[in-house]
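In: need the 3D shape of this:
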Amino acid sequence: MMSIQRWPEQGWTLLQLLLMASFSQAEELLCRQRGDPENPQLLMDGDIMLGGIFSFHSNWKNRRENYTQRPSPLECTSLNFRGFQFAQAMRFAVEEINNSTDLLPTVSLGYKIYDTCGSIARGVRAALALANGNEVTSAPSNTPCIRPAQVLAIMGEQSSSPCMAIATVIGPLHIPMVIHVFFQISYFATCACLSDKTKYPSFLRTIPSDYYQSRALAFLVKHFGWTWVGAIRSNNDYGNNGMAIFTETAQQLGVCLEYSVAVFRTDPPEKIQKIIDIIKASTSKVIVAFLSHMDMDVLMHELTHHNLTGYQWVGSESWIFDSQIAKLDRHHILDGAIGLSIPKAHVSGMREFILDVKPLNSTSADFFTEFWETLFSCKFKQSKSSSSSSGNQRECTGDEDLTGVHNSFTDMSLMPIFNNVYKGVYAVAHALHRVLGCNETCNNKVQPDPFTILQHIRKIHFKTKEGDEVYFNEDGDPAAKYEIINWQPTEHGAVDFVTVGLYDASLASDKQLNLLNKSLFFAQNSKLVPVSVCSEMCHPGTRKVLHKGKPVCCFDCIRCAEGEINNVTDSVTCVQCHPEFWSNERRDACVKKEIEFLSYEEIMGALLTAASLFGTFTTAFVALIFFMHRKSPIVRANNSELSFLLLFSLTLCFLCSLSFIGQPSEWSCMLRHTAFGITFVLCISCILGKTMVVLMAFRATLPGSNMMKWFGPTQQRLSVLAFTLIQIVICIIWLTSSPPFPLKNFQELKDKIILECALGSAVGYWAVLGYIGILAILCFILAFLARKLPDNFNEAKFITFSMLIFCAVWITFIPAYVSSPGKFSVAVEIFAILASSFGLLFCIFIPKCYIILLKPEKNTKKNMMGKMIPNSF
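Out: This next block holds a predicted model:
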């Protein structure tokens, strides 16, 4: 985890070390010291030695090297109390084990602890010194320089990049003069890359991998609905790898990054200023900071300088529970921050041991002096730095009291990390206990080597005195569990790190993130969850349309088209409704379509029904008049039987229009078209017979003509029957082959279902209409030919006019029927039936009724018979 830095200018030294390590072992090895010796800052002898690598300083003096002479040793600056606390935790664990009668009862542990100053190169030098030692051997030149391991295991480093470099050097490589594969246990290096056992087979850690933390942060961001966030990371292995996993998981969850920038504590001011400018120009209100505490420290100074408030910070475990970062936040920029931390821990006696620093005076005088002067802001008389110190600093006595001191050294907020150091030392001790076969005593004759201990330490599973379980998985990592921390302000202006939730990677995916029922504070101490989205969510009834060239979180909300719905939020598609359903006005639900057909209840259906009944009663009334005056000349003219049959067929024509009204059914569909076809053929056949009678009567008046005997009443009846039977046969064939049937028409109207009668066979339908048309045209032609016959009452004129109306109605019916939607097409067909029926009724019978009722003087045989009409007629 934590800070991983760039390789400093001491790269030359590291390169020298690596080249030395890569020499092949020959038959004879020269045994001599190369480079300056590395001396530990803290040392205690023991039967078995452990190594420790910590950053007692956080920086070093930059120098320009000309490489004409050997570079001078690294000069460390900026004493880091945190690194010293970690070292104290290791010392506490070692001394507790040495005082134990249950663990390694007859074996004492010692330690060599080195300071790396936060330098990768110096960390590698310290690791090689721990592995091989610094003593200048007196062995002759022909004696192999092969000695037992100087330490059994190495505790550290706290940062991922130094751990990677150290693990690469001391792990899989067999270095000259080193016959063992060493292993290291880190307490704070969280980079997921270190779980790769093909590259780092001898690396273990007591802190979870960032793979789980990065995913947990992504789930946390998604939980609060923040889909548009900014990201800042440490420019090292910790930050780059952690942010890469976060970005991948966030994309899977639909979270987008507006920007992703990297920062390192040694960056020039102009680069950090550029990051500040990016934050100011952004539209996202949430910043995910995957930073080491040292990089966050540098960034906080700039944030404070610019008073950059109003942003919701989401932090990694490196800084989210660091009280020193909170103390730097004088403008409350980070108030309401939320993030992950290692679960709280308590190790009895550790706090008192860490604060007891006086015994160090006898261990490392130089380091103790610097530490004491920095801790109490004073100077010893004999201090190397006393000449350059400011004159107003007081003199150190060595007896200062820590009781009134409040700084990062006395702050125990990092106790979970101290506990990780503690568990790492105990893990080595338990593995040794097993290898040495310790019971009441240990087998001191066995010389443990690091490789054997590494095999056993992978299998250990024990509990500390505080009840914490310690074990490693196949990747050398512990179980991934985090507390969710929220920065909440107190009455005194300080910050409380309140645990508001838990994350456990061992649970099912939907149960890993668990927020407790506690009040959360967000940016600017608001209890309302801030909104950070590129585009507002698309509500039900709309769909997302992405902006070209922008992240998927930036989109427009487009209303669903007619017939489509969307009942979820932020959907990219709308769903087509079932054909029997249609979208409602809000486009969020499908409602059943309205079923449309020509019914009796609506106005149009009622009017057509009334017209049909009116035509029926009118026809019946005309028939009644004719029946009452059946013996009058005007009724007996032109075959009264055909007149009554015509009136009967017209009655059927009016009534058949009623079959077109109402909900279509299987029987009504077959009845309406066949009844229409047959009744109209019967009607036209009667008119055709009456027309032929007129023509034949005229021809019969010519000398020598006996045509009337071939077209008497019997022949007229047979002709009507024959013409009608032909239509009946056509209808039978139509009904048996492919009859009309009820159909739900979804295509005609989008939001309605039209119940109509499908024709079945279009050929049958047009055959029925075509036959009616042929008879109507034939009748029209014959009536037209007889229109000027010299009769006092020539019925052919009225037949001609009636057939003209009939043909006109049905010719205009075709385009009107085709272009009318839904039930209106049925209404057009009914109107055509009624119009043509009324045309025939009025044109043929109303003139006769007029004479019968109003002009009875003309209803005489003499008036009916002209000079050219024979008496027989």
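In: contacts and neighbour counts: CA atoms only from here.
Out: Will do.
In: chain center to stretch 98-106: distance?
Out: Remark: stretch 98-106 is offset 57 Å from the chain centroid, using C-alpha atoms, centre = their mean, to the nearest Å.
In: start to end distance for that stretch?
Out: 9 Å (C-alpha to C-alpha, to the nearest Å).
In: list the buried residues for that stretch?
Out: 98, 103, 104, 105, 106 (16 or more other C-alpha atoms under 10 Å).
In: next up, for comparison:
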Amino acid sequence: MVCQAHIAKCRLQGPHRPLHIYHQPGDFIIGGIVSHGGFLSTSATFMEEPPPVLPEELVVVPKVYQHILALAFAVKEINGCSHILPNITLGFHIYDSYTNARKTYLATLILLSKLEKCVPNYVCDTENNLTGVIGGLDSEISFYVATILDIYKIPQETDIPKSTGGIMDFSLTTCVWLVYGSAPVMNDKTPGLSFYQLTAQESLQYEGIISLLLHFKWTWIGVTAMDNTNGERFVHTVLQLFSKNGICFAFIERIPIFSFLSEIKDMLQQGAKIHDKIMSSKANVVVANGDFYSMAIFKWLPYLSEHDMTNDVKSKVWITTAEIEFTSFVYQRNWDSGLFNGAIAFEIHSRDPSGFHQYVEHRNPSNTDGDGFIRDFWQQAFDCVFPDITADQVEGNICTGEEKLENLPGSFFEMSMTGHSYSIHSAVYAMAHALHAMSTSRPRHIGMAYGGRVKNQNQLFWQLHHILRRISFNNTEGDVVSFNKNGEIASSLDIINWIIFSNQSLRRVRVGKMDPGAPSDQAFTIDIEVITWHSWFNQARPLSACTESCQPGFSKKVKEGKPFCCYDCILCPEGKISNQEDMNDCTKCSDENYPSKERNICIPKSISFLSYEEPLGISLAIVALSFAFITTLVLGTFLKNHKTPIVKANNQNITYTLLVTLLLCFLCALLFIGQPKKMTCLLQQAAFGIIFSVAVSCVLAKTVTVVLAFMATKPGSRMRMWVGKRLTNSIVISCSLIQAGICTLWLAISPPFPDVDKHSMPEEIILECNVGTVIMFYCVLSYMGLLAIISFTVAFLARKLPDIFNEAKFITFSMLVFCSVWLSFVPSYLSTKGKYTVAVEIFSILASSAGLLGCIFSPKCYIILLRPELNNREQIISINKMKN
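Out: Presented below is the predicted three-dimensional model:
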């Protein structure tokens, strides 16, 4: 009577479709919860517009039937294997959840009660208890199962053998629960329930999607998720993870789910807006998250639009998560799935177990006993009905039972085992291996499984939990099956390219893998050569970026008010480069390098100095030597004609000193050519300053001599006492010593030294002589300029003195040239860089020296060499008389 009362309480009120039961008795029982039905369907035929969805009957998702076959096939294999659970039969029950809370609760209660009866909180002595539950294809159904399983737990303390190391938790579930779909989303109010998840870790899936997006440089993407708790959790997670990796979102859309007929119109209107937003977006990549059946909902999108999309064949690259399977509702039999051709799917790693294809191939409604699902599946999948002997006539096509499963479209059924089915297959083997390990280590527990006391039975299940947490084995296909500390299977993810043909058949091409056991740099692998893209992309690799990539030589500048993936490309500033695409900032080249013209690479700078090997250097050297040779010739001419009046005039010794000094000036220019050395740097400016000061001092002495000589010729003049070598020598020596003192002080305080200038010239490293202190350098120039100005002034005043040998006017021209050269030297010196600075100084030395040589000595050489008749005393006296 007690049992009958409990049964009555468990029954659902009102008419409902009976639960499917696929039953096989055994020593150990495994329960299964599948989402085989629960969606609304219609009897209308789809033509050009999607049909209205009417609640005429519940419809199955045909593809889920393979999950049932995977469980049954695994149990069949185990029962036929002598190495696992010998002499023990593994049994199972499968119940349909109908994706309905009430019926899921009922199915779970029946699993925990007597076979095919709902007797909560009561276990008869002769009844077999449930060993494990495999189920929960989506997170919502898993949550319903979790709610019931969590209630039925027995708090007790059980000692663990010493080898296991400690005491287990007090709260232990009455059976083992393995989830092969989305894990249930728990909240703070939900008690903690231990379960084992057969799908890959979510973190691995997120990491794989990010790696895929970054590999193809898809930084501007859209996201679609189902409008439920699981979808909201996915969106919240990817928003943070993707943004940290430089990925932006063009849109985030939540696909509505309807529960009542009155919601369908609103759902279609909302879906039309979502479709138009997806298709009009610049983002060519859409990351889709959902549950097992979500793809069937996504198939509505091509038929929902607020605009005329007749000629629009645009598509996107769809990236689907592992929970999504290529499925269809039965009324979508003839719907075109071409929108998803070329999709890249992350799928649970799977293989095709040996013999599974033949096992599936021989499934037939006429020769399958105990399968409560196959007739409904057959009718829905093949769009036919089985004759009912109680009905007068049958509407629709008659099911013959000879239809071939391989002829069904890929969205209805696949002959190869899918990832979810492979997870179920692994889950059954995990249970079997755990039971085998328990039975071999504790033989006495076997007897307890057939009606022992409840306390001992709970000890049995505790042992099963303990073993399952640590189990590791190779399945029939050689894949390792084991769980981590969180109860998640240590499995990899396959990256699959969906190729959908016009007849809606599906071919899966494995193009990559996400392997958590591989080194970090090898965890993600992909072969882009075998990927088939949607025809809209013309087999070119799709691009998905808010802004075209900034090429090397440019950097990104984020647009104000836009996501960070939307930016402008600006040219790198001078001195900086970017050698990769989409760099946030340009980098500065080292001092030894300079940016290329395109500013994408750093080029080693060339070593630069004024050398004898280059045209400029050799030209200046030749000019200097040429003038030095001419000066030598002039000096020789004067020495040869030293007794002539024109040579004796204006202090012969000063003339010789000036010529020697000019010779040294020309040769001094050679110190500035060649690689700077310590000694040449010390001599350059000091020699230049002192030698030129001597030259200008000689010119000054000659000018003063001319003036004094003219004044001494006047009767009664006292200037005769000043005329002579003593005065001229004093002028030359005193003026030269002042410059020598300045140069000595310069060398003592901060002497010039060899230096490397890496900054003045962008493409050259300049080897130069650093002047040490610029102030002393300009002091030398200023003093030399002061002497030149004094000489010019005196010469200018004496230029009209009546003397045939008067040099004043020639000295005036020479000083004018000299001052002009050195006045133009200063701005030229400051405006040039590198070896050209040295060239400017050499040119100034040569030009000013040549000016002195030409203006002062060319007239005398003309008379000596070409007009010797004028070079005599009588001729000079007669000329003077004529002038007077």
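In: got a TM-score for the two of them?
Out: The TM-score (TM-score structural alignment, normalised by the length of structure 1) is 0.78; 813 aligned residues with a C-alpha RMSD of 4.7 Å.
In: looking at the buried residues of stretch 98-106 of structure 1, which is nearest residue 721 of structure 1?
Out: residue 103 (122.6 Å; C-alpha to C-alpha).
In: residue contacts, the closest one?
Out: 97, 429, 430, 433, 438 (C-alpha atoms under 8 Å, 6 or more residues apart in numbering).
In: tell me if it really is in a helix.
Out: No. Counting by DSSP: H, G, I helix; E, B strand; the rest coil, residue 103 of structure 1 falls outside a helix, being coil.
In: tell me the spacing between it and residue 50 of structure 1.
Out: Taking C-alpha to C-alpha as the measure, residue 103 of structure 1 falls 16 Å from residue 50 of structure 1.
In: and residue 555 of structure 1, by the same measure?
Out: Counting by C-alpha to C-alpha, the separation of residue 555 of structure 1 from residue 50 of structure 1 is 58 Å.
In: which of these two has more residues huddled nearby?
Out: Between residue 555 of structure 1 and residue 50, counting by other C-alpha atoms under 10 Å, residue 50 is the more crowded of the two (24 against 21).
In: remind me which helix or strand the more buried one belongs to.
Out: Using DSSP states H and E, residue 50 of structure 1 sits within strand 48-54.
In: average gap between that strand and structure 2?
Out: Strand 48-54 of structure 1, aligned to structure 2 and superposed, deviates on average by 3.9 Å (mean C-alpha distance after the TM-score superposition for structure 1).
In: that strand packs against which elements?
Out: Applying 3 or more C-alpha pairs under 8 Å, 6 or more residues apart in numbering; DSSP states H and E, we find strand 48-54 of structure 1 packed against helix 81-98, strand 109-115, helix 120-132, strand 153-155.
In: from the contacts of residue 103 of structure 1, pick the one nearest residue 88 of structure 1.
Out: Among those, residue 97 lies closest to residue 88 of structure 1 (C-alpha to C-alpha), at 14.2 Å.
In: centre-most residue in structure 2?
Out: Residue closest to the mean C-alpha point of structure 2, counted by C-alpha atoms, centre = their mean, is residue 214 at 6.7 Å.
In: please work out which residues outside the helix or strand hosting that one touch it.
Out: Assigned by DSSP H and E, residue 214 of structure 2 belongs to helix 202-215. Outside helix 202-215 of structure 2, the residues within contact range by C-alpha under 8 Å, 6+ apart are 219, 238, 241, 242, 245, 321, 322, 346, 493, 514, 516, 524.
In: what residues are up against the second one?
Out: Neighbouring residues of residue 238 of structure 2 by C-alpha under 8 Å, 6+ apart: residue 206.
In: swap in the fourth one?
Out: Taking C-alpha under 8 Å, 6+ apart as the definition of contact, the neighbours of residue 242 of structure 2 are 210, 248.
In: 10 Å instead?
Out: Applying C-alpha atoms under 10 Å, 6 or more residues apart in numbering, one finds that residue 242 of structure 2 lies in contact with 206, 207, 209, 210, 213, 219, 248, 249.
In: out of these, which is most surrounded?
Out: Result: residue 219 is most packed of the contacts of residue 242 of structure 2 (other C-alpha under 10 Å), 26 neighbours.
In: for that residue, which non-adjacent residue is spatially closest?
Out: For residue 219 of structure 2, ignoring the flanking residues on the chain, the nearest one in space by C-alpha to C-alpha, 6 or more residues apart in numbering is residue 247 at 4.4 Å.
In: quick one: that neighbour from residue 319 of structure 2, how far?
Out: Going from residue 247 of structure 2 to residue 319 of structure 2 by C-alpha to C-alpha gives 15 Å.
In: hey, which helix is longest across structure 1?
Out: In structure 1, taking DSSP state H as the definition, the longest helix is helix 666-700.
In: for that one, buried residues please.
Out: For helix 666-700 of structure 1, the neighbour count (16+ other C-alpha under 10 Å) marks 668-698, 700 as buried.
In: quick one, the helix or strand just after it and helix 666-700 angle?
Out: Going down the chain from helix 666-700 of structure 1, the next helix or strand is helix 713-737, by DSSP H and E. Helix 713-737 of structure 1 and helix 666-700 are oriented at 150 degrees to each other (axes from the mean of the first three to the mean of the last three C-alpha atoms, to 10 degrees).
In: show me what helix 713-737 of structure 1 packs onto, helices and strands only.
Out: For helix 713-737 of structure 1, the elements it packs on are helix 640-656, helix 666-700, helix 762-785, judged by 3 or more C-alpha pairs under 10 Å, 6 or more residues apart in numbering; DSSP states H and E.
In: same thing but 7 Å
Out: On a contact count with 3 or more C-alpha pairs under 7 Å, 6 or more residues apart in numbering; DSSP states H and E, helix 713-737 of structure 1 meets helix 666-700, helix 762-785.
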